[in-house]
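Asks: Sharing a model prediction with you, sequence too.
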Amino acid sequence: MIKYILGIDGGGTKTEAVILDIEGKVAGTGTAGGSNTNFISRREAAEAFKQAISGAFEAASVTAKDIGCAGCTFWTVANEVFDELRIPVQPKSFSEHAVAFERAGIEELRGIAIIAGTGSSCGGFSDGGQRFTVGGWGPLLGDEGSAYDIGLRGIKRALWSAEGRLPDTLLVDAVRSYFGIEHAKGAIGKLCDTKINQSLVAGFAMEVSKAAGMGDEAAIQIIEEAGEMLGEMAAFVARQIFTENDGFPVVLAGGVFNMGRLVLDPIRAVILPQFPKAKALIAKMKPGEAVARLAYKKCFGG
């Protein structure tokens, strides 16, 4: 008999595990650092999964043997960890775009999902079940409009301003404070390592958002341009599977959308002239909970 359902979602910055009871109520949650194997080793990702799952077990006062159904993103990592923790089920795998629809409370897998957290991607699902995705190429080759993109552009803008190439901006002081350095150029020593510290750069996006809230023109421009890029990505996907007369949801999932109208208005400005019946919806449910609820539906045929 199924007692508890486990869902675990891994991202570039955070990993979240959520346990539901048989009635679908959240019994416990655990979190850890990032677990995206595009940017960290399989071992590091597995450790993040184990930490998040163990935290959820403790919060819910359950053990591995109590789990009767489970779901995940990053299936290969989850499957390995489940074996190690002796969780007696195999996790069901879900795409981040399907998870986004669940987070927005949309039952039918039809429409567009824009993911903009540490990284970015966009996926679309047509009436006939056709799936079309773009993005997700990582910080070197893509991630347009993501927190990483916003953070990196904010840091660059601060450096150019500090050396006099561009007008002054609040981002210069933000860089000094964020990295704990005396001069903006000191950011080089914090960032130039053997590998990209994706989370560190993405974290600066919050500083860009704060500066924008204080009216800083450079920060405002960076966020608005991020919104335009996300809108263009979504419009491209929509053109592959919908017509201009179709109505469909555009699910917005990820921390970037917490920046509000500065990022949301440009997205709508790109999409709505091409697809007037499209409707943007913010995904509010936590991703780990959404994965658990998708697994719950699989187990109980919902």
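Replies: Good, I have the coordinates. Residues are numbered from 1 along each chain as shown.
Asks: Please count neighbours and contacts with C-alpha atoms only from this point.
Replies: Will do.
Asks: so how far is the helix or strand encompassing Ile222 from its chain's centroid?
Replies: Assigned by DSSP states H and E, Ile222 falls within helix 217-241. Taking CA atoms, centre = their mean, to the nearest Å, one finds helix 217-241 lying 16 Å from the centre of the chain it belongs to.
Asks: For the following helix or strand past that helix, what is the distance to the chain centroid?
Replies: Using DSSP H and E, the next helix or strand after helix 217-241 towards the C-terminus is strand 249-253. Mean-position distance between strand 249-253 and its chain equals 12 Å (CA atoms, centre = their mean).
Asks: can you check stretch 187-201 too?
Replies: 20 Å.
Asks: neighbouring contacts of that stretch?
Replies: Outside stretch 187-201, the residues that touch it by CA atoms under 8 Å, 6 or more residues apart in numbering are 12-13, 39, 118, 139, 147-148, 151-152, 175-176, 179, 181.
Asks: Put the buried members of the residues you listed into a ChimeraX selection.
Replies: Buried subset of the contacts of stretch 187-201, written as a ChimeraX selection, criterion 16 or more other CA atoms under 10 Å:
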select :12,13,39,118,139,147,148,151,152,175,176,179
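Asks: Same list, the contacts of stretch 187-201, but as JSON lines with distance to Gly128 and secondary structure please.
Replies: Shown next, in JSON lines, are these (distance: CA to CA, whole Å; DSSP: H, G, I helix; E, B strand; the rest coil):
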{"residue": "Gly12", "distance to Gly128": "31", "secondary structure": "coil"}
{"residue": "Thr13", "distance to Gly128": "34", "secondary structure": "coil"}
{"residue": "Phe39", "distance to Gly128": "34", "secondary structure": "coil"}
{"residue": "Thr118", "distance to Gly128": "31", "secondary structure": "coil"}
{"residue": "Pro139", "distance to Gly128": "33", "secondary structure": "coil"}
{"residue": "Ala147", "distance to Gly128": "33", "secondary structure": "helix"}
{"residue": "Tyr148", "distance to Gly128": "34", "secondary structure": "helix"}
{"residue": "Gly151", "distance to Gly128": "38", "secondary structure": "helix"}
{"residue": "Leu152", "distance to Gly128": "39", "secondary structure": "helix"}
{"residue": "Val175", "distance to Gly128": "48", "secondary structure": "helix"}
{"residue": "Arg176", "distance to Gly128": "52", "secondary structure": "helix"}
{"residue": "Phe179", "distance to Gly128": "49", "secondary structure": "helix"}
{"residue": "Ile181", "distance to Gly128": "54", "secondary structure": "coil"}
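Asks: Against that first model, consider the following:
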Amino acid sequence: MCDRFSYAVGVNSEGERLTIGGWGSRLIEDGSEYYIGLSAIKAAISEYEMLGGRTQLTEAIKDKLKVKNLNELKYILYYKTLNDKKIQSLSKEVLKCARQGDRISLNIINSAADKLFNMADILIRRLNMYDKKYSLCLTGSIVCFDEYITNPLCDKIYNRYDNIEVFTHKIMVTKE
């Protein structure tokens, strides 16, 4: 299962349905593994060009993409075609680095959680889902980020809405 798409779907008590997101990775799916992987590449490039802080992601990306230095990344990006699945796979490197305390990796994951919350929040507000209890199911391989994405996302939902119950549906994640 690939999380190149992130989206939220809601149905209110009146039967009104709304979908937010799901436009595909070419438009940078906010909060998805693709978004996280692309953010990792940007962070590594920022460090390489001395525009951003030091991050363990630089070495992790070089190892994963099998490049000696980040300047080779230009070739992979534009001529060898770094595909969506490979970019998405870099999200696992972000999680590894975050678990080791890498500040930039943690910021990327926090940003993803914020973007997922924003989608859910907009959906709840646009569908006026205040009249009764609703369930919010988090699914996809992004829930494997547990305490890094799922927990902050749930906290944000519970802090804003007392009528929304959040649960997760973990899926089997296939090997690359």
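Replies: Okay, I see it. The shown structure was predicted, so the numbers you read here are calculated from the model rather than taken from an experiment.
Asks: residues making contact with the host helix or strand of Ala98 of structure 1?
Replies: Assigned by DSSP H and E, Ala98 of structure 1 belongs to helix 96-103. Residues from elsewhere that reach helix 96-103 of structure 1 (CA under 8 Å, 6+ apart): 73, 107, 109, 113-115, 122-123, 251-253, 283-287, 290-291, 293-294.
Asks: Show the buried residues in those.
Replies: 73, 109, 113-115, 122-123, 251-253, 283, 285-287, 290-291, 293-294.
Asks: just to revisit the earlier point, just tell me the aligned range of the helix holding Ala98 of structure 1 in structure 2.
Replies: Counting by TM-score structural alignment, helix 96-103 of structure 1 lines up with no residues of structure 2.
Asks: just the angle between that helix and strand 249-253, please?
Replies: 100 degrees (axes from the mean of the first three to the mean of the last three CA atoms, to 10 degrees).
Asks: roughly how far out does helix 96-103 of structure 1 sit from the chain middle?
Replies: Per CA atoms, centre = their mean, the centroid offset for helix 96-103 of structure 1 relative to its chain is 10 Å.
Asks: How are the helices of the stretch 51-200 of structure 1 distributed by residue range?
Replies: If DSSP state H, counting those that start in this stretch is used as the criterion, the helices of the stretch 51-200 of structure 1 fall at 75-85, 96-103, 147-162, 171-179, 187-191, 198-203.
Asks: Tell me which of the ones you listed lies nearest to Ala226 of structure 1.
Replies: Nearest to Ala226 of structure 1 among these is helix 147-162; the distance by CA to CA comes to 6.9 Å.
Asks: Now do the contacts for the residue most central in space within structure 1.
Replies: When CA atoms, centre = their mean is applied to structure 1, the residue found nearest the centroid is Gly117 (3.3 Å). Contact analysis of Gly117 of structure 1 by CA under 8 Å, 6+ apart lists Gly12, Ser146, Ala147, Ala253, Gly254, Gly255, Val256.
Asks: Could you do Ala112 of structure 2 as well?
Replies: Asp30, Gly31, Ser32, Tyr35, Ile36, Ile149.
Asks: try it again with 10 Å
Replies: Listed by CA atoms under 10 Å, 6 or more residues apart in numbering, the contact set of Ala112 of structure 2 reads 29-33, 35-36, 39, 106, 118, 142, 148-149, 153.
Asks: ok, now Ile20 of structure 2?
Replies: Here Ile20 of structure 2 is in contact with Ser6, Tyr7, Ala8, Val9, Gly10, Asn118, Met119, Ala120, Ile122, Leu123 (CA under 10 Å, 6+ apart).
Asks: which residue lines up with it in structure 1?
Replies: Using TM-score structural alignment, Ile20 of structure 2 pairs with Val134 in structure 1.
Asks: Of all the residues in stretch 145-161 of structure 2, which ones are buried?
Replies: Phe145, Tyr148, Ile149, Thr150, Pro152, Leu153, Cys154, Lys156, Ile157.
Asks: wait, Ile67 of structure 1 sits on Leu6?
Replies: Yes - taking CA atoms under 10 Å as the definition, Ile67 of structure 1 is a contact partner of Leu6 at 6.7 Å.
Asks: Looking at the two, which is more packed in?
Replies: Leu6 (33 against 21; other CA atoms under 10 Å).
Asks: surely the more buried one meets Arg293?
Replies: Yes - checked against CA under 10 Å, the pair Leu6 of structure 1 and Arg293 is within contact range at 8.8 Å.
Asks: and for the two, which residues touch both?
Replies: Val18, Ile19, Leu20, Val26, Ala70, Gly71.
Asks: The second one against Cys72, yeah?
Replies: No - between Ile19 of structure 1 and Cys72 no contact is recorded; they are 12.0 Å apart, counting by CA under 10 Å.
Asks: Give me the common contacts of those two.
Replies: In contact with both Ile19 of structure 1 and Cys72: Leu6, Gly7, Ile8, Gly288, Val291, Ala292, using CA under 10 Å, 6+ apart.
Asks: May I ask which helix or strand encompasses the last one?
Replies: Mapping Ala292 of structure 1 onto the secondary structure by DSSP H and E places it in helix 287-300.
Asks: helices or strands next to that helix in the packing?
Replies: Here helix 287-300 of structure 1 touches strand 4-10, strand 14-21, strand 26-33, strand 67-72, strand 92-93, helix 96-103, going by 3 or more CA pairs under 10 Å, 6 or more residues apart in numbering; DSSP states H and E.
Asks: The aligned residue in structure 1 for Leu73 of structure 2: neighbour count?
Replies: Taking TM-score structural alignment, Leu73 of structure 2 has Ala187 as its aligned residue in structure 1. Neighbours of Ala187 of structure 1 under the rule other CA under 10 Å: 19.
Asks: Arg99 of structure 2 now?
Replies: 13.
Asks: How about Leu27 of structure 2?
Replies: Neighbours of Leu27 of structure 2 using other CA under 10 Å come to 11.
Asks: With Gly21 of structure 2 instead?
Replies: Gly21 of structure 2: 16 neighbours (other CA under 10 Å).
Asks: now do Glu84 of structure 1
Replies: 11.
Asks: Does it touch Lys50 like I think?
Replies: Yes - between Glu84 of structure 1 and Lys50 there is a contact at 9.0 Å, judged by CA under 10 Å.
Asks: which neighbours do those two share?
Replies: Counting by CA under 10 Å, 6+ apart, the residues touching both Glu84 of structure 1 and Lys50 are Ala78.
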